[in-house]
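Asker: Here is a sequence together with a model predicted from it:
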Amino acid sequence: MDSIPEQFHDLFERETFAHFATMMPDGTPQVTPVWVDYDVEANRVLVNTARGRRKEKNVGRNPKVSLSMVDPDDPYRFVSVRGEVDELTEEGAVEHINELARRYMGVEEYPGLDDEEGARVQICIRPEAVATGQG
């Protein structure tokens, strides 16, 4: 298992988007831009989505994923993670999406939360390989 180096933790504290890759049923990759978070103590990268969305379906079937993110202020500084989803949980997922909405949108609550059909879910990713670059 690998972890995110401390000098890159700031990317998870700012409005940094990640590209999240999962595998479709036919084996082709599916990539989605996502809001992303990092639980330092648990060493888990966190993505939040709604039950029934493609990301959630894909990782439920195949937990192998990857994601990459580029520093919005320096396109040559990046973090890339390959890992495995070791938990899909609804516990704390609404609070987490609201926390992400504060960071990414500057609002207290994620808009449209009451209109979603599926419950919110956190996708918890255990990093197996981490690559970083510094510009």
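Answerer: Good, I have the coordinates.
Asker: okay, CA-based contacts and neighbour counts for the rest of this
Answerer: Will do.
Asker: Name the single longest helix found in the protein.
Answerer: helix 93-105 (DSSP state H).
Asker: Can you get me the centre-to-centre distance for it and its chain?
Answerer: Here the centre of helix 93-105 is set off from its chain's centre by 12 Å, with CA atoms, centre = their mean, to the nearest Å.
Asker: the longest strand in the chain is where?
Answerer: strand 74-89 (DSSP state E).
Asker: tell me the angle the helix or strand that the longest helix of the chain is followed by makes with strand 74-89.
Answerer: Sequence-wise, the next helix or strand downstream of helix 93-105 (DSSP states H and E) is strand 120-133. The directions of strand 120-133 and strand 74-89 differ by 140 degrees, with axes from the mean of the first three to the mean of the last three CA atoms, to 10 degrees as the criterion.
Asker: let's bring in a second one:
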Amino acid sequence: MTDTPFDPRALLAESRLGVLATIKADGRPQLSPVTPFYDREADVIQVSMTEGRAKTVNLRRDPRATLEVTRSDGWAWATAEGTATLTGPGSDPHGPEVEALVRYYRAAAGEHPDWDEYRAVMVSDRRVLMTMAVTHVYGGQVR
């Protein structure tokens, strides 16, 4: 019986909880729990975040980022590195910044029960969409 080789990109695609590392002004890492969505076809990771939070401020200054996810049993992990671009925040519920967040939500979670409410919250919360182009992925499993 042969084990199938571990695919860190598969773990990225199935994970909905991860830790995003950005770079603080003093050079130390800022770690933030996030709910990522990995688009394997486009090889990008997307995360919705709020304007003004540490990770958003850090990415506006230095777009390098790293995301790590683990399997629910803790015995496998995957790390993706890349460069992030930020879209938003938007002031128009039907503007391009909010439309990007709608596309992200649909891809990650499906249809929202009330799109008007979702759009209004994205504007009032000053939500920003991070899209990280993945440049390097690595990971492993213990067993």
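Answerer: On my side now, so go ahead. Owing to the predicted nature of the structure, the values given are computational and were not obtained by experimental measurement.
Asker: picking that back up, packing partners for the longest strand of the first structure?
Answerer: strand 64-71, strand 120-133 (3 or more CA pairs under 8 Å, 6 or more residues apart in numbering; DSSP states H and E).
Asker: Give me the buried positions along it.
Answerer: Within strand 74-89 of the first structure, the residues that count as buried by 16 or more other CA atoms under 10 Å are 77-85, 87-88.
Asker: Next: stretch 7-14 of the second structure.
Answerer: Buried, per 16+ other CA under 10 Å, within stretch 7-14 of the second structure: 8-9, 11-13.
Asker: could you dump those residues to a markdown table with secondary structure?
Answerer: Formatted as a markdown table, those follow (DSSP: H, G, I helix; E, B strand; the rest coil):
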| residue | secondary structure |
| --- | --- |
| Pro8 | helix |
| Arg9 | helix |
| Leu11 | helix |
| Leu12 | helix |
| Ala13 | helix |
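Asker: Count the neighbours of the counterpart of Arg44 of the first structure in the second structure for me.
Answerer: Taking TM-score structural alignment, Arg44 of the first structure has Val44 as its aligned residue in the second structure. Using other CA atoms under 10 Å, Val44 of the second structure has 19 other residues around it.
Asker: Next up, the contacts around the closest residue to Val44 of the second structure other than its chain neighbours.
Answerer: Of all residues beyond its chain neighbours, the one nearest Val44 of the second structure is Ala133 (4.6 Å), with distances taken as CA to CA, 6 or more residues apart in numbering. Shown in contact with Ala133 of the second structure (CA atoms under 8 Å, 6 or more residues apart in numbering): 43-45, 82-84.
Asker: Kindly report the same for Thr87 of the second structure.
Answerer: Counted by CA under 8 Å, 6+ apart, Thr87 of the second structure has contacts 97, 100, 128-130.
Asker: repeat that with 6 Å
Answerer: By CA atoms under 6 Å, 6 or more residues apart in numbering, the contact list for Thr87 of the second structure reads 97, 128-129.
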